[in-house]
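# could you work out the structure for the sequence below:
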Amino acid sequence: MTYVTIGGVTVGLMILAWFITSWWPGLKPLQKDPVRHAAALLPFLLSWAYGALTVLGIGGLIGWAARTTVWITSWLGDVALVWGVGADAGQRAGGTVYLPLTQTGGALVLILTVIVTVAAKKSSKHGSAISRGAWCGMTLGTSAGIAGFAAVPLATAANWCGERLYTAIR
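Down below sits the predicted model:
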């Protein structure tokens, strides 16, 4: 079972803070054109949902990559906490909530992996937002509070969309 440490969650929150800070257009521009500025959040948010979905019980190579990302991020975050502010390392940030994906939900995650990978590679404008969003989703998606909040709608949506997709193809 993969769990995220406080250091890993801290890194995930730092990625989120970095993105929000770099995105923030200011109050007046946001009030003037909220739709355009809110649309700039979509690549990050959609890839965040994908990243969180990959740690919700996915196995195989994709699950291994997601768990490895969480492990490395937790280790880096723990090192940063110990050497940066003198905090304790290795403390769990809470339990992990896993909601099983159906066979068609897992197939949809595989399709989404191709889409996210190609979008991150092809898009020079949104590539870093997509990559950071997926990374942030993987780290924050394993913390108990966020996983508990995101697991049910994400896994349910993936299972439902996968079932509809494969029912339509048959």
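# CA only for contacts and neighbour counts going forward, please
Noted.
# burial of residue 114, as a residue count?
Residues lying near residue 114 (other Cα atoms under 10 Å) number 11.
# my error: substitute residue 137 in the last question.
Applying other Cα under 10 Å, I find that residue 137 has 32 neighbouring residues.
# and it, how far from residue 1?
Per Cα to Cα, to the nearest Å, residue 137 is found 17 Å from residue 1.
# which residues are in contact with stretch 154-165?
Defining contact as Cα atoms under 8 Å, 6 or more residues apart in numbering, one finds that stretch 154-165 is touched by 49, 53, 56, 99-102, 104-109.
# structure for this one too, so we can compare:
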Amino acid sequence: MNNTTAAVASLGCVTIGLGIALWKLIMWWRGGKKFKSLLPLVGSWGYGALAVLCAGGILGVLTSWGVGIGSWAGDLALASATGSATPTATRSHLVALSPGGSAILLLMTVAMVAILVSAKGAVRTDMSLMITSGVLTGLAGGIAGVVAATLVPVANNLGAQLTGVM
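Sure, this is the predicted structure:
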């Protein structure tokens, strides 16, 4: 399956993604600031941000749909609440996963599914929300997008080392 997706995030999409992350971080802060409970949130966000950067296939289609729905809902919320325009917020130069990086993403997907299936209710919900936040913010031109873009070379290099494929 070599379908290529072309997701474009609007300001509303990024705003919803940041809102989800802000909500979960405030709940973590108010819940005792235990570092151990922050790891699943950050890891889930990173997975979502990396997944949205894949160029196609099932993950690309699913994340593209997520960005489309997030853009629609975020634009509606932003325009309704503030009357603001909702311009495109996608970075101008997106980085791509190499074949080795794509293998790492697929292995991360297997791990995320296994973790989500075995996780208890609240942890599963929190992780799912942070994956959604990563998907909605991963294409952004701001700090969230820059962080997401730094994950791609890491995945590509790890994939090259693990598989021997650039």
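# what's near enough to touch the residue nearest the centre of structure 1?
The C-alpha lying nearest the average C-alpha coordinate of structure 1 belongs to residue 137 (Cα atoms, centre = their mean; 1.4 Å). Residues in contact with residue 137 of structure 1, defined by Cα under 8 Å, 6+ apart, are 12, 47, 48, 49, 50, 51, 52, 53.
# so where does the counterpart of it in structure 2 fall, helix or strand?
Counting by TM-score structural alignment, residue 137 of structure 1 lines up with residue 134 in structure 2. Using DSSP states H and E, residue 134 of structure 2 falls within helix 121-137.
# for residue 160 of structure 2, same thing?
helix 143-163.
# quick one: buried residues of stretch 151-164 of structure 1?
151, 152, 154, 155, 156, 158, 159, 160, 162, 163 (16 or more other Cα atoms under 10 Å).
# and the longest helix along structure 2 with helix 121-137, angle?
Criterion DSSP state H: the longest helix present in structure 2 is helix 57-82. Interaxial angle, helix 57-82 of structure 2 versus helix 121-137 (axes from the mean of the first three to the mean of the last three Cα atoms, to 10 degrees): 80 degrees.
# show where helix 57-82 of structure 2 falls in structure 1, residue numbers please.
Counting by TM-score structural alignment, helix 57-82 of structure 2 corresponds to residues 60-85.
# in that stretch, which residues are buried?
63, 66-67, 69-71, 73-81.
# counterpart of residue 122 of structure 1 in structure 2?
Using TM-score structural alignment, residue 122 of structure 1 pairs with residue 118 in structure 2.
# an error on my part: the question was meant for residue 107 of structure 1.
Under TM-score structural alignment, residue 107 of structure 1 pairs with residue 103 in structure 2.
# who's in contact with residue 85 of structure 2?
78, 79.
# wait, a strand at it?
No - Residue 85 of structure 2: not assigned to a strand; according to DSSP: H, G, I helix; E, B strand; the rest coil it is coil.
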